[in-house]
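Asker: kindly return the folded structure for what I paste below:
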Amino acid sequence: MKQIAVFSDVHANLPALEAVLEDIAQRNIQEVYCLGDLVDFAPWGNEVIEVIRSRGIPCLMGNHDERIAFGHPVIPLPHHDETETAHRQTAIAYSKECITPANKEWLATLPKQISFTHEGYRVQLVHGSTRSNEEYIYVNHPEEDLEKMFRDVQADTIIMGHTHLSYHRITRNGYHAVNCGAVGRSKEADRAATYSIISLTAEGPTIKIVKLPYDNIQVANAIYQSKIPDFYGHFLLGK
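Answerer: The predicted model follows:
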């Protein structure tokens, strides 16, 4: 059996990342992947990057990583109101100011996708979708299009992040779509640091979604004491 841990969307939340990595270590899982979005919304962007780099964890380029690495402008999202859009622009500007040149250079080298095969079973890792690191694939995504993505990359399982909402969905033809949730800025009611464990055998995958508590009050207070908008501290506390 091959066992891997996959996490995504740390968003500069070091305490949440530490909780996830400690849990993975306690389970003695040796193969670990990150699907990107290491930066923005909490104060520890450089520290998070340095943890991933120092541990040699293979990592994808999330859309936030790409924006910080290359200085791309912030484009308003249709599901954000004017208030959240303004807060988002301020938070991303903070990252652009604070992330070191060396860490920006490293972010620029990250791949958009990773794939591997175990006993003929192919797994594709993406941030948003197989087409873009900015595309949102929710649990209710149209079945026909979802299966087309599997066929296009010839994968049996696709593991995603980006939406900050975890799920495991099996399509009518037996493909496994997994969203591993978010480590640092979960949009689920519990706000837990969330990741996935995938166990691969000759019979196929077993998927486990793991939710961990962490000191979100500490993170919120750190946000309040920084130039990052209080909006993101309130979000972590469910306000």
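
Asker: can we go C-alpha only for contacts and neighbour counts from here?
Answerer: Noted.

Asker: from residue 179, how far out is the spatially most central residue of the chain?
Answerer: Taking CA atoms, centre = their mean, the centroid of the chain lies closest to residue 8, which sits 2.0 Å from it. Going from residue 8 to residue 179 by CA to CA, to the nearest Å gives 9 Å.

Asker: can you list residues touching both of these two?
Answerer: Common neighbours of residue 8 and residue 179, counting by CA atoms under 8 Å, 6 or more residues apart in numbering, are residue 161.

Asker: the residue nearest to the centre of the chain is in contact with residue 162, isn't it?
Answerer: Yes - Residue 8 lies in contact with residue 162 (CA atoms under 8 Å); the separation is 7.4 Å.

Asker: between these two, what contacts are shared?
Answerer: Common contact partners of residue 8 and residue 162 (CA under 8 Å, 6+ apart): 37, 127, 181, 182.

Asker: just the buried ones out of these, please.
Answerer: Neighbour counting with 16 or more other CA atoms under 10 Å marks 37, 127, 181, 182 as buried within those.

Asker: residue contacts, residue 13?
Answerer: 41, 42, 43, 44, 45, 48, 183, 184, 185, 219.

Asker: which among those residues gets closest to residue 202?
Answerer: Nearest to residue 202, judged by CA to CA, of the contacts of residue 13 is residue 183 at 29.5 Å.

Asker: also this sequence, please, to line up against the first:
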Amino acid sequence: MKIVLFSDVHANLPALDAFFKDIDTKEYDAIYCLGDLVGYNVWPNEVIAEIRRRKIPTIAGNHDIKVKKLRVDQHLNDEEALVNYAYHLGTETSRQYLKNLPCHIKVEFKQNDLPLNLMLVHGSNRSVSEYVLEDLDETYVLELMQESGAHIFCCGHTHKPYHRVIESEGQHLHVINIGALGKPKDGDVRGCYVMLTIDENSSLDNPDSITVEFCRVEYDVEKAAKAVEESPLPNEFADRLRKAY
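Answerer: Okay, the predicted model is just below:
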């Protein structure tokens, strides 16, 4: 089973288009999005439309939830309103879609009659805005995984990809941050997604039997950055795309 995982598109249509062009050349069995379709750029409706057209299971990120809470009639006359400009671009159809996204997705496998559970969250199973960083205390991470019943815990939100294996009671548990497709923060401007492989030989006894491949996708960063600069959004958002911070 090859599973494509991506997160944090942030209304970056050029990055999303490049991502689909890339995965359309590959073999995979399932695909999931870990949230934050909107924010920071000007194409939320186009991004949502393409996700829906492809019928990709998606969970709500903190920016998707923010759209539900903002008043659509807010006047853009101060700095905070300009930062929030991206959230006011959504059509009513897009807003309704975001309102109905689930908070997490759990996929349960049986490998050699033993459970192997995949948990997909945006921040964590405790909070959509929690940062599960690579150096987060191991005991705390294990608590998150035990609460959610996860053997493979996949998250986004930090925009910094990593794969961490934690040994607990003879099992090797996997924590995977997907990184960001549309707004990387790890110094690499290319979009990032994950190809996760779980097959009949995958086992929690062998940490190498579950394969995590981080894939990078080149896209037209300048097009995305200029779209920001030509909008009421802060120019800093364009700088972040160009420098991936």
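
Asker: counterpart of residue 155 of structure 1 over in structure 2?
Answerer: Residue correspondence, TM-score structural alignment: residue 155 of structure 1 in this structure matches residue 150 in structure 2.

Asker: where's that match relative to residue 115 of structure 2, distance?
Answerer: The value you get for residue 150 of structure 2 to residue 115 of structure 2, if CA to CA is used, is 10 Å.

Asker: name the residue in these two with the higher neighbour count.
Answerer: Neighbours per residue, other CA atoms under 10 Å: of residue 150 of structure 2 and residue 115, the larger number sits with residue 150, 23 against 15.

Asker: out of the buried ones among the shared contacts of residue 8 and residue 162 of structure 1, who's nearest residue 205 of structure 1?
Answerer: Ranked by distance to residue 205 of structure 1 (CA to CA), these are led by residue 181 at 17.9 Å.

Asker: a strand runs through the closest one, doesn't it?
Answerer: No - going by DSSP: H, G, I helix; E, B strand; the rest coil, the assignment for residue 181 of structure 1 is coil, not a strand.

Asker: need the counterpart of it in structure 2.
Answerer: By TM-score structural alignment, residue 181 of structure 1 lines up with residue 179.

Asker: hang on, isn't its match packed against residue 134?
Answerer: No - using CA under 8 Å, residue 179 of structure 2 makes no contact with residue 134, being 11.5 Å away.

Asker: between the two, what contacts are shared?
Answerer: Shared contacts of residue 179 of structure 2 and residue 134, defined by CA under 8 Å, 6+ apart, comprise residue 162.

Asker: residues in contact with residue 22 of structure 2?
Answerer: Contact analysis of residue 22 of structure 2 by CA under 8 Å, 6+ apart lists residue 217.

Asker: could you measure from it over to residue 96 of structure 2?
Answerer: According to CA to CA, residue 22 of structure 2 stands 29 Å off from residue 96 of structure 2.

Asker: swap in residue 234 of structure 2?
Answerer: 26 Å.

Asker: for the top helix by length along structure 1, name the packing helices and strands.
Answerer: If you go by DSSP state H, structure 1 has its longest helix at helix 82-98. When contacts are defined as 3 or more CA pairs under 8 Å, 6 or more residues apart in numbering; DSSP states H and E, helix 82-98 of structure 1 packs onto helix 45-55, helix 63-70.

Asker: switch the cut-off to 10 Å
Answerer: Here helix 82-98 of structure 1 touches helix 45-55, helix 63-70, helix 230-236, going by 3 or more CA pairs under 10 Å, 6 or more residues apart in numbering; DSSP states H and E.

Asker: buried residues in the last one, which are they?
Answerer: When you say that, I think you mean helix 230-236 of structure 1. For helix 230-236 of structure 1, the buried set under the neighbour-count rule, 16+ other CA under 10 Å, comprises 230, 231, 232, 233, 236.

Asker: what's the counterpart of the first one in structure 2?
Answerer: Under the alignment (TM-score structural alignment), residue 230 of structure 1 pairs with residue 235 of structure 2.

Asker: how far away is its match from residue 228 of structure 2?
Answerer: Residue 235 of structure 2 is 7 Å from residue 228 of structure 2, where distance means CA to CA.

Asker: just residue 4 of structure 2 next, same as before
Answerer: Separation of residue 4 of structure 2 from residue 228 of structure 2 (CA to CA): 28 Å.

Asker: so who does residue 5 of structure 2 touch?
Answerer: The contact partners of residue 5 of structure 2, taken as CA atoms under 10 Å, 6 or more residues apart in numbering, are 30-34, 120, 154-156, 177-179, 192-196, 214.

Asker: grab the nearest non-local neighbour of residue 211 of structure 2.
Answerer: Once flanking residues are discounted, residue 211 of structure 2 sits nearest to residue 197: 5.0 Å by CA to CA, 6 or more residues apart in numbering.

Asker: that neighbour is in contact with residue 31, isn't it?
Answerer: No - using CA atoms under 10 Å as the test, residue 197 of structure 2 is too far from residue 31 to be in contact (11.9 Å).

Asker: picking that back up, return the residue of structure 1 aligned against the residue nearest to residue 211 of structure 2.
Answerer: Under TM-score structural alignment, residue 197 of structure 2 pairs with residue 199 in structure 1.

Asker: SS state for that match?
Answerer: Strictly by three-state DSSP, residue 199 of structure 1 counts as strand.

Asker: which part of structure 2 lines up with the following helix or strand past the longest helix of structure 1?
Answerer: Beyond helix 82-98 of structure 1 on the C-terminal side, the first helix or strand identified by DSSP states H and E is helix 101-108. The aligned range for helix 101-108 of structure 1 in structure 2 is 92-99, by TM-score structural alignment.

Asker: ditto for stretch 37-53 of structure 1
Answerer: Using TM-score structural alignment, stretch 37-53 of structure 1 pairs with 36-52 in structure 2.

Asker: and the strands in structure 2, which stretches?
Answerer: Applying DSSP state E to structure 2 gives strands spanning 2-6, 30-33, 105-111, 114-120, 152-155, 162-168, 171-177, 191-197, 211-217.
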